[in-house]
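Student: here is the input, now give the coordinates:
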Amino acid sequence: MANVAVVYYSSTGNVYELARAVVDGAESAGAEVRFRRARELAPEEAIQSNEAWAKHVEETKDVPVAQSEDLEWADAFAFGTPTRYGNVSAQLKQFIDAQGGLWAQGLLADKAASVFTSASTPHGGQEGTLLSMYAIFAHWGSIIVPTGYTSDEINAIGNPYGVSSTDGGVTGNGGPSKEELAAARYLGQRLAQKAALLAA
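Tutor: Below you'll find the predicted structure:
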């Protein structure tokens, strides 16, 4: 059995839904999972200016905020973020940037790692975002676990780098499709299985 940390940032809920599906997949493979969100950094006026954002912040206020100890505990981690100009959101990146202490001690090395993302348009930078997170894992010495074209679920959404979702609207009201959620569950399952092999 592996310990898996699923750490995400979501403003309007799309990445949150993907993250929940990743958790389900990892648990189905026998993993113990910590579900954590990155700390919100946006000013309150920005959040309140978007009804979907404000609603999601209120609905997920009880999700624990990610801490360094969650990554130290984990045998594997899956990071999820909305695409921000083809890159990682500031909120998740701030959490990642704060892990220098663990990195310096080698405590992030040899752990399985994978990623998932969402954007409002089909070519909104999803692949760039996923690949940018893999560069972080390379610096950490983590074992990158891409989805690859290894299942029908991934073939259905067509992204070998990780799981990506297209919301279909900047308001964030569309949400991931059933195919994207199935791919996210597969990602969690695959990550947990590879982590268990590494931990053994």
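Student: for the rest of this, base every contact and every neighbour count on C-alpha atoms.
Tutor: Noted.
Student: spatially central residue in this protein, please.
Tutor: Gly80 (1.9 Å; Cα atoms, centre = their mean).
Student: that one: what's it in contact with?
Tutor: Counting by Cα atoms under 8 Å, 6 or more residues apart in numbering, Gly80 makes contact with 6-9, 15, 18-19, 115-117.
Student: and for comparison, fold this next one:
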Amino acid sequence: MAKPKITVLFYSTYGTNHTVASAAAEAAEAAGAEVRLRRVKETAPTEIVEGQDAWKAQLEKMQDIPEVSADDMEWADGYFLSSPTRYGVVASQMRAFIDTLGPLWQEGKLANKTFTASTSANTSHGGQETTLQSLYITAMHWGCILVPPGYADPVKFEDNGNPYGFSMQAGEFTDLHRRSVGYQARRLVEMTQKLVA
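Tutor: Next up, the predicted model:
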């Protein structure tokens, strides 16, 4: 049986979504997927990034993770995206990459793949659900098959209960968070396996 191929794609300013994506990649591999962990290119001006020690340190910390390419999107059978919330929608860095995918979309090379998403914000009500919904709207344009976590596992009643996708207030990544992300990644792999079998 072929292993489902999953691209775990993230953008992270201060580290939260890097941590989430790494946990998702680990869980997807443990569930039997072939995984590519990829980061979105930083598009903020260098002087802005270097003017904030935490931002600069996080960018340096991720240098061993390849930047995502269109090939990583075409290669995959499914996607796990993780991005911060910015003003109630996805961070502009993630959006900038998404906006380069028009040629693949026009050729139908993003269609019929599974898609799930996660996010974080500095506050508990900072637009996390609208960010996830905006990502899912993009996935619908691509022709993807949405795989939100729903309430199909008891962990969703223990974490913040967001049925659209894992979300958290930026900060400490707890064992409960890891279990919730792990469930969402496993669900993605299981649904993708059914499609590629």
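Student: the residue nearest to the centre of the first structure - that's part of a strand, no?
Tutor: Yes - the assignment for Gly80 of the first structure (DSSP: H, G, I helix; E, B strand; the rest coil) places it in a strand.
Student: quick one: the biggest helix by length in the first structure aligns where in the second structure?
Tutor: Counting residues, the longest helix found in the first structure (DSSP state H) is helix 178-199. Counting by TM-score structural alignment, helix 178-199 of the first structure pairs with residues 175-196 of the second structure.
Student: check the mean deviation of that stretch from the first structure.
Tutor: With the two structures superposed, stretch 175-196 of the second structure lies on average 1.1 Å from its match in the first structure, counting by mean Cα distance after the TM-score superposition for the first structure.
Student: how far does that stretch sit from its chain's centre?
Tutor: 12 Å (Cα atoms, centre = their mean, to the nearest Å).
Student: next one: stretch 169-183 of the second structure
Tutor: 14 Å.
Student: got a list of contacts for that stretch?
Tutor: Contacts of stretch 169-183 of the second structure (Cα under 8 Å, 6+ apart): 16, 19-20, 23-24, 27-28, 120-124, 149, 153, 155-156, 158-159, 166.
Student: go again using 7 Å as the cut-off
Tutor: Applying Cα atoms under 7 Å, 6 or more residues apart in numbering, the contact partners of stretch 169-183 of the second structure are 16, 23-24, 27, 120-124, 155-156, 159, 166.
Student: buried set for it?
Tutor: Neighbour-count burial for stretch 169-183 of the second structure flags 169-170, 177-183 (criterion: 16 or more other Cα atoms under 10 Å).
Student: about what we covered before: now the contacts of Gly80 of the first structure as TSV including distance to Arg190 of the first structure, secondary structure and neighbour count?
Tutor: Below are those laid out as TSV (distance: Cα to Cα, whole Å; DSSP: H, G, I helix; E, B strand; the rest coil; neighbours: other Cα atoms under 10 Å):
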residue	distance to Arg190 of the first structure	secondary structure	neighbour count
Val6	13	strand	28
Val7	17	strand	26
Tyr8	18	strand	29
Tyr9	21	coil	29
Val15	19	helix	27
Leu18	15	helix	30
Ala19	14	helix	31
Val115	12	strand	32
Phe116	13	strand	29
Thr117	17	strand	31
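Student: out of those residues, flag the one nearest to Ala42 of the first structure.
Tutor: Tyr9 (11.8 Å; Cα to Cα).
Student: aligned to the closest one, what sits in the second structure?
Tutor: In the second structure, Tyr9 of the first structure lands on Tyr11 (TM-score structural alignment).
Student: what of Arg39 of the first structure?
Tutor: Using TM-score structural alignment, Arg39 of the first structure sits opposite Lys41 in the second structure.
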